[in-house]
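1. The following comprises the amino acid sequence and a computationally predicted model.
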Amino acid sequence: MKKFMLLLLFCHVVSPVLHSMKYFYTASSQVPNFPEFVEVGLVDDVQMVHYDSNTQRMVPKQDWMEKVTGYLPNYWDRETQRCQSEQPVFKVNIDTLKKRFNQTGGVHIVQVMYGCEWDDETGATNGFRQYGYDGEDFIAFDLMTKTWIAPTPQAVISKNKLDRETGQNEYWKNYLTQECIDWLKKYLGYGRSTLLRTESPSVSLLQKTPSSPVTCHASGFYPNKIMLFWRRDGEELHEDVDHGEILHNHDGTFQKSVDLDVSSVKPEDWGRYSCVFQLSGVNEDIVTKLDPKVIKTNWGRTEIKRDGAPDSPSEFPTRVVVGVVVGLLALVVICIAGFIFWKKRNNGFQKANTSDGSDGSASSVEAAPLK
């Protein structure tokens, strides 16, 4: 089976006031136990809608999304019909790209990601729309020029056709910079009590063996606009530090860890190090000193909770296992929901040679009737 990589586009350094709305379409062939077509929508990385070819129904994933039906009668029926009409188009997309890449059978995946971002402090906005194929960039829309970027020769046919569709490109420029932002603000208003809440985490220091890195693990925070880092003498460390990704917890909160290599740290210098957690909307940082007495290990177990009190020693094995299981479950849920991300955002695309010598035949990749 052809391998593909799941890349979670979360970074430990994020804007404290940046909101986003994103839609992801995933069409697949010969992927066991996975729907052939999936659409999900998110606001601030919280899933709000879901559709797949097995259920054949667009459904809300948050209670506050039910408010949409009050403003837009038959909204869910219309969205369901739209998704059902898109399924065969994406199926053709896969067949088209298999021919482009001289492929036959096997696992293949076409993806579309589009949406917008809004900084509620500065008012700055950004939009993006791009396609991926088998985990790699295929083509992306350039908002500034209202043209398409083809990072691979196989996408040049699509680029040439899309660049000629000036009316459609103007529509996408307007949607991504205006209409999408308007909907994002509406959804933030609908889900204010959920999306704009703040929850502080429990922070633990973990170490597998005396020679292993010390992991600073924060779990239970919301939103995921955070910074988690190690510092020495008050200065942030960048060397000997390994940042983990932000993962979902089963209750809708998030977890993240950052490792510190202490192999070269002298015992008398441990007090110079600390782990710092910063949460958007909360002025007070959670600072955890690098102290052997508070590190949870297989030979000595304590935990620093948000109130500063040590936790029960017996909880270490359970919480570590639960954390691993939650992380694995999150990956499964992410996969099923269609979050099979590819490598770059649209501003990272590199153009391919546009003189491909093709016959100019149309591609169905761009034919998907995305809203």
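-> Structure's in. What do you need?

2. going forward, measure contacts between C-alpha atoms and count neighbours the same way
-> Noted.

3. neighbours around I340, how many?
-> When neighbours are defined as other Cα atoms under 10 Å, I340 has 24 of them.

4. Excluding sequence neighbours, find me the nearest residue to it.
-> The shortest distance from I340 to any non-neighbouring residue, by Cα to Cα, 6 or more residues apart in numbering, is to L6 (5.3 Å).

5. three-state assignment of that neighbour?
-> With DSSP: H, G, I helix; E, B strand; the rest coil as the basis, L6 sits in coil.

6. Just the buried positions in stretch 90-108, please.
-> Neighbour-count burial for stretch 90-108, with 16 or more other Cα atoms under 10 Å as criterion, is recorded at F90, K91, V92, N93, I94, D95, T96, L97, K98, H108.

7. for stretch 8-16, same thing?
-> Residues L8, H12, P16 are the ones in stretch 8-16 that count as buried (16+ other Cα under 10 Å).

8. now swap in stretch 172-189 and tell me
-> W172, K173, Y175, L176, T177, Q178, C180, I181, L184, K185, Y187, L188.

9. Return the distance of that stretch from the chain's centre.
-> Distance, stretch centre to chain centre, for stretch 172-189: 19 Å (Cα atoms, centre = their mean, to the nearest Å).

10. dropping in the other structure now:
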Amino acid sequence: MFLTVFLVVLCVLATGETENSDRHSLTYIYTALSKDPKIPGIHEFTAMGILDSRVIDYFDSTTQVKTPKTHWMRERLEPEYWEKGTRSRKSKQQWFKVNLDILKERMNQTDDDIHVLQWRHGCEGVKKGNGLLEYSQGLDMYSYDGDDFLSFDDSSSVWVAPVKAAEQTKRKWDEVQVLKDYTKGYLEKECMDWLRKFLKYGENDRRTSKPPEVYVFANNARSKTNVVLNCMATGFYPPEIDIHIKRNSRILTEDDGVMSTGSRPNEDYTYQRRDSVVILRTDVAMYSCYVVHHSTGFEITKVWDGKLPNPNPDPDPPGPVIFIILAAVLALFVLGFVLLVLYKKGKFGFRPKTALFNVTDDIPLNTDKASHPGNGFSTVYDRVPLEPPKEVKEGSHSGDSGYFGVSSDSDKGSNSRSNSGVSDGSDGSVREKKSV
């Protein structure tokens, strides 16, 4: 299982897209497991905010604190924002716990396996000719164990249930007009307000061009007679960059077996890219890496020093560069695992109609992805509200929608109710969910 999930993470990373300066998105993802997997670094509950495919805030059931993941979020938002966000996400964690139990009972499931409940919502804006960012489309979707469960059709203001188990929830939520009005209003206005605000906060980071650092190194291939020659550039912005691997003076191409990761986002708004090719360990030709970053005028040819990895490595720690790469991959794995628990169904991400909402590489997955046949989205969030909110109480605003509260155990006939608390996103309203 552990190896399978790890391979899935790598697969998700390979499907990422680069940033589009005309389109921007703000997405919030909440993921919960039905029980503790007892794997170090993997959490029962994880929540995060994602701006243009970069995680900007994070919360998990172990730390129990909502924290900023960019320096500008830390500098621009007051302590009160993070305090309210922490309270909100703690209440959401309880909501997930209750509703996971309800879903398991509804679907006659046991605790023998781990079940995943996830919710993703957000908005995307497109810059028009006047330079203003205007609403393009919204996202409010739930899934369970990798299957689409419930989604909101913004254009028709109705909930869509692609599976029979969700029809009960759809009927209840469609009967609550205030919920539909709130959801539509959040996606089209409040979320867009926060998207514009966060883009402004991180504006300097995005506008500052940065040249890359370049590394050329080899690591072992599957065959002991070969090695993989890597050319890696990292820390550059904007993402457009040219990288070529040369053998003597000839530029190698895909026909020679060259593979590229494409530009992938780092956490600090810079990018990285690695191109590689398999060569014979006995090859004595001169290999070099030619990199051009036009935005900064950076150009370099770095020659490989010919240093070969030990074909029979011992347990000693790897070299610094390889260690950094492995550490980065591991970090992504830990952050992203929860969403990837959906590996059981083979669904790992979603793409809106126009390939917006680029939730890709650096997104922690216990943290996330899947394809949605309806509404043009594909899901990665698996979270399902089972009860419609009884009322909406306006509160302070702080970032991602908090319209769902902790559902009462309606499938068991309970009449109890509980509140969602202060929101940690772009809405701070409190909602109560009534029992069935």
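-> Here it is on my side, so go on. These numbers come from a predicted model, not from an experiment.

11. Wait, K173 of structure 1 touches T147, no?
-> No - using Cα atoms under 8 Å, K173 of structure 1 is not in contact with T147, being 9.9 Å away.

12. Okay, S143 of structure 2 and F350 of structure 2: tell me how far apart.
-> Distance of S143 of structure 2 to F350 of structure 2, given as Cα to Cα, to the nearest Å: 11 Å.

13. Of all the residues in stretch 49-65 of structure 2, which ones are buried?
-> 49-61, 64-65.

14. Looking at those, which are in strands?
-> Per DSSP state E, strands hold the following members of the buried residues of stretch 49-65 of structure 2: G49, I50, L51, R54, V55, I56, D57, Y58, F59, D60.

15. quick revisit: in CSV: the buried residues of stretch 90-108 of structure 1, plus secondary structure and distance to K161 of structure 1.
-> Formatted as CSV, the buried residues of stretch 90-108 of structure 1 follow (DSSP: H, G, I helix; E, B strand; the rest coil; distance: Cα to Cα, whole Å):
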residue, secondary structure, distance to K161 of structure 1
F90, helix, 18
K91, helix, 20
V92, helix, 17
N93, helix, 15
I94, helix, 18
D95, helix, 18
T96, helix, 15
L97, helix, 15
K98, helix, 19
H108, strand, 23
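
16. Among the residues you listed, which one lies nearest to H248 of structure 1?
-> Nearest to H248 of structure 1 out of the buried residues of stretch 90-108 of structure 1 is H108 (Cα to Cα; 26.5 Å).

17. Tell me how far the aligned partner of that closest one in structure 2 lies from D101 of structure 2.
-> Alignment note (TM-score structural alignment): H108 of structure 1 maps to H115 of structure 2. For H115 of structure 2, the distance to D101 of structure 2 (Cα to Cα) stands at 10 Å.

18. again with E267 of structure 2
-> Relative to D101 of structure 2, and taking Cα to Cα, E267 of structure 2 is found at 35 Å.

19. can you map out the helices along the stretch 51-200 of structure 2?
-> 71-76, 79-106, 167-174, 177-185, 191-201 (DSSP state H, counting those that start in this stretch).

20. Ok, which of those comes nearest R431 of structure 2?
-> Of all those, helix 177-185 comes closest under Cα to Cα, at 9.4 Å.

21. I'd guessed the match of H108 of structure 1 sits against D147; true?
-> No - applying Cα under 8 Å, one finds H115 of structure 2 not in contact with D147, separated by 11.3 Å.

22. In contact with M65 of structure 1, which residues?
-> M48, Y187, Y190, G191 (Cα atoms under 8 Å, 6 or more residues apart in numbering).

23. Please repeat the previous calculation with a cut-off of 7 Å.
-> M48 (Cα atoms under 7 Å, 6 or more residues apart in numbering).

24. Over to Q93 of structure 2?
-> Counting by Cα under 7 Å, 6+ apart, Q93 of structure 2 has contacts F45.
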